[in-house]
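*Asks:* model this:
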Amino acid sequence: MSYPLKFADIGEGIHEAEIIKWYINVGDIIEEDQLVLEVQTDKATVEITSPKAGKVIYRSGNEGELLYVGDTIIDIENNNESNILEPKSKIKEQNDDIKSISKTINRVIAAPSVRKFARSLGVNLSDVKGSKENGRITKQDVQEYFSEANKNPKHNDEKNPVLNEDVRIPIKGLRKQIYKNMEKSAFTIPHTTAMDEVQVDALINFRKTLDTITDVKLTYMPIIIKFITEVLKKNPIFNALLDEENKEVILKKQYNIGFAVSTNEGIIVPVIHQADQKSIEEIANEMINLQEKARSGSITLKEISGGTFTISSTGRQGGTFATPMISCPQVAILGIHAMKEKPVILQTREIGIGTIMGISLSFDHRIIDGEPVGKFIKDLKDYIEKPESLLLNTR
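*Replies:* Next up, the predicted model:
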């Protein structure tokens, strides 16, 4: 008797996934809940485990190929429910098979996050010597191998002429999904971006004050997320999703704010769900947790799904403005940029030095016109320039 493991519908409208890494081969004897493969959807990396123990008699597809909902991932021969529970003589035969297979595969032992890190650097894990028990490879092992391999490249050119050749990097995994999403966004949505500058000296002082009364590492982003939830309540057309099939705009009553996180694999957008119901401190804590998960590859599909509005930051070293790309099916995205000191007109009408931040609001011009954009930006600037006004809406 065999058991076909099917690729199931994992929700959020996801119907396909790219095979990133196989952890088993045909002929392997596997255990229940053993990791079978790692796939990449357009939302996240997902690990699939086996619900049965037995012998793998079929395996679908190669790394880089697609799986579709309903496809058979593997077929497991599980006579008497499990081949593991056979007489000792057969167990010995199976063990011999496993040893033979293991020699052929020369499998490396490394966590999925380490494998992702190695792929981002172009390192073949079979070339890396693991420092942990049973030869398990860590990120530090990969980094040390990479650093050593790239040390003194000019000196190595004579012995390794291949170093002078062009490098081709396959577009796959998360980068492939980003490629597809950006292509869809660019060629489907008529993007228009409004830009403005806002003086942030009051915001800087506001954060400094909060820092004195919390143990949480507090950046500006949690505060801005809280501002945005209030701005979206006043401007509901921006907290919306577009149903293109039915030609309907869905005004969302939940305020689920996505924020971009840069990882070795690319940009991931975790979501703070029900942000309007959380304090700045709670948002900050959740952001730290989600950032760690995103960078370690352990973030779940739920944690990056369901966003209604997104904020992107170009960081301290970024420029003054940008044109952020909208995440379908959302209708707008806010970009916040580097804070820089500039000459400003003070309340006394004198020229002084102030800290200025650029903001960029990209919006779907099929759904949103210029006038509501101006109001959105004004409402946001009011909160940033007078952050204490947030208290007026606190219940």
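*Asks:* use CA for all of it now, contacts and neighbours both
*Replies:* Will do.
*Asks:* now the helices: where do they sit in the stretch 151-300 of the chain?
*Replies:* 153-156, 173-188, 201-211, 220-234, 280-296 (DSSP state H, counting those that start in this stretch).
*Asks:* in the stretch 51-200 of the chain, which spans are strands?
*Replies:* For the stretch 51-200 of the chain, the strands defined by DSSP state E, counting those that start in this stretch occupy 54-59, 66-68, 72-77, 191-199.
*Asks:* tell me which of the helices of the stretch 151-300 of the chain approaches Trp22 most closely.
*Replies:* Evaluated over these, closeness to Trp22 peaks at helix 173-188, with 13.4 Å, by C-alpha to C-alpha.
*Asks:* give me the angle between that closest one and strand 191-199.
*Replies:* Counting by axes from the mean of the first three to the mean of the last three C-alpha atoms, to 10 degrees, helix 173-188 lies at 100 degrees to strand 191-199.
*Asks:* in the helix or strand containing Gly354, which residues are buried?
*Replies:* According to DSSP states H and E, Gly354 maps onto strand 351-364. In terms of neighbour count (16 or more other C-alpha atoms under 10 Å), strand 351-364 has its buried residues at Gly354, Thr355, Ile356, Met357, Gly358, Ile359, Ser360, Leu361, Ser362, Phe363, Asp364.
*Asks:* and for comparison, fold this next one:
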Amino acid sequence: MNNIIVPAMGESITEGTIYKWHVKEGEAVKLGDVLLELETDKVNLEMSAEIDGVIEKILRQNGDTVQIGEVIGRIQSGGEAGVAAEVASEKSVPIDEKKVVAEEKPSAIVAGKPAEPHQANESASFLAASPSARKLARERGIELEQVQDRDTKGRIYQENVRNHSEVANDQVKRSGDGQGGTGGANPLAQAAPVPSAQEFVVASSKPMVRERMSRRRVTIAKRLVEAQRTAAMLTTFNEVDMTAILDIRKRRKQAFQEKHDVNLGFMSFFTKAVVGALKAYPLLNAEIDGEDILVKKYYDIGIAVSAKEGLVVPVVRDADRLGFAEIERQIGELAGKARSNKLSISELQGGTFTITNGGVFGSLLSTPILNTPQVGILGMHKIQLRPIAIDKDTMENRPMMYIALSYDHRIVDGSEAVRFLVAVKELLEDPESLLLEG
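*Replies:* The predicted structure follows:
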């Protein structure tokens, strides 16, 4: 018997939460198979099997808080690596007792009448598959009983499922091209489910690479789709003359750097301008809770940062109480943590409004997606010289930036959103007002 123990996960981390078990009691695992995911305030960690065997007992469940060194499950090592054990309730049952237990629905065999070998193998096939094989089979809509490609002990691995899928796709494709008929078709092709369009792509001769999405990318994808599905999202645009801010940065940048040991960037100006506009139009600093509106009287501004594994939005807390130097310092520290994957969960939670800057990558205009449950997000873009009419007789080339406000139309009216964005524009074009309004 081998215990599954919560490992040490770095300094200052004494506990974690079981995010998700990937196996169930009675399932066979091989050395290296992922057993579960642990979530902490700083890192997410996958725990893998350290031996071949069967999950004998799961002691702590999804959502439980566990301590470092705590036993959360047990693996029963067997005579054959990776062979699934039949289980009844919480206790292993020997094979010669004429009973095969499936994952959820037991199937008793009449005493004194041994089952056919093929039938017994089909009944236990789910238990004899590795977790990665079961997951791939679910994704491709394949019943494991249909997978004939197995090892000598009847075990099914990810490669066996993949081979089955490719064979089935090839047979269905040949049948569709008129090169095969039902009369002489392989029973495997008849039993296999009709593959999706994606499966046909997998079987294509064109070169391609399949990569699994990271947990962060999966989370980002789900949240963005959820935002578009649940919010009545609309975007309004304006443009900002950046002449005054560029002039201040040119004159003050060196002195600011020497005094505060931090660069005077654009984000502190935009953060201050957003805070000032939020004070004037508080519904942009709110969220919807059922049939209620929660208007927040604090200003925790999320700053979108592009990291290797995907976009993250760390939060600058109480931005209304911070000076330019402290805002720039916090944004720099949070961005550094994001790119080195050292952000804590607390640094990513609880923002009231978000700013995203696509301009650093050259974006001229975009429609940012809400960072739910927030109801507003401001998009910054590339500064570009454009001819601007100063009056009816004068034109000048000015450094201009398009800005975009996406908002939730369920609680923010169009007129309020437009006036909010105009307020941001006016504060940025008159930076001295930021000292009073921001």
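*Asks:* quick one on the thing from earlier: looking at the helices of the stretch 151-300 of the first structure, which is closest to Thr310 of the first structure?
*Replies:* Of the helices of the stretch 151-300 of the first structure, nearest to Thr310 of the first structure by C-alpha to C-alpha is helix 220-234, at 9.4 Å.
*Asks:* and the contacts of that closest one?
*Replies:* If you take C-alpha atoms under 8 Å, 6 or more residues apart in numbering as the criterion, helix 220-234 of the first structure is touched by 207, 238-239, 255, 257, 275-276, 279-281, 283-284, 287, 311, 376, 379-380, 383-384, 390.
*Asks:* list buried residues within the residues you listed.
*Replies:* The neighbour count (16+ other C-alpha under 10 Å) marks 238-239, 255, 257, 275-276, 280-281, 283-284, 287, 311, 376, 379-380, 383-384 as buried among the contacts of helix 220-234 of the first structure.
*Asks:* among these, which are located in strands?
*Replies:* The strands, defined by DSSP state E, take in Ile257, Ile311 from these.
*Asks:* count the neighbours of Leu35 of the first structure for me.
*Replies:* By other C-alpha atoms under 10 Å, 16 other residues sit near Leu35 of the first structure.
*Asks:* my bad, Arg349 of the first structure
*Replies:* Each residue near Arg349 of the first structure was counted by other C-alpha under 10 Å, and the total is 8.
*Asks:* regarding it, what is its secondary structure?
*Replies:* Secondary structure, DSSP: H, G, I helix; E, B strand; the rest coil: Arg349 of the first structure is coil.
*Asks:* which one in the second structure is aligned with Glu281 of the first structure?
*Replies:* Matched by TM-score structural alignment, Glu281 of the first structure corresponds to Ala325 in the second structure.
*Asks:* Gln177 of the first structure now?
*Replies:* Aligned counterpart of Gln177 of the first structure in the second structure: Thr219 (TM-score structural alignment).
*Asks:* could you dump the helices of the stretch 151-300 of the first structure into JSON lines and include distance to Leu37 of the first structure?
*Replies:* What follows is the helices of the stretch 151-300 of the first structure, written out as JSON lines (distance: least, C-alpha to C-alpha, whole Å):
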{"stretch": "helix 153-156", "distance to Leu37 of the first structure": "35"}
{"stretch": "helix 173-188", "distance to Leu37 of the first structure": "13"}
{"stretch": "helix 201-211", "distance to Leu37 of the first structure": "44"}
{"stretch": "helix 220-234", "distance to Leu37 of the first structure": "35"}
{"stretch": "helix 280-296", "distance to Leu37 of the first structure": "17"}
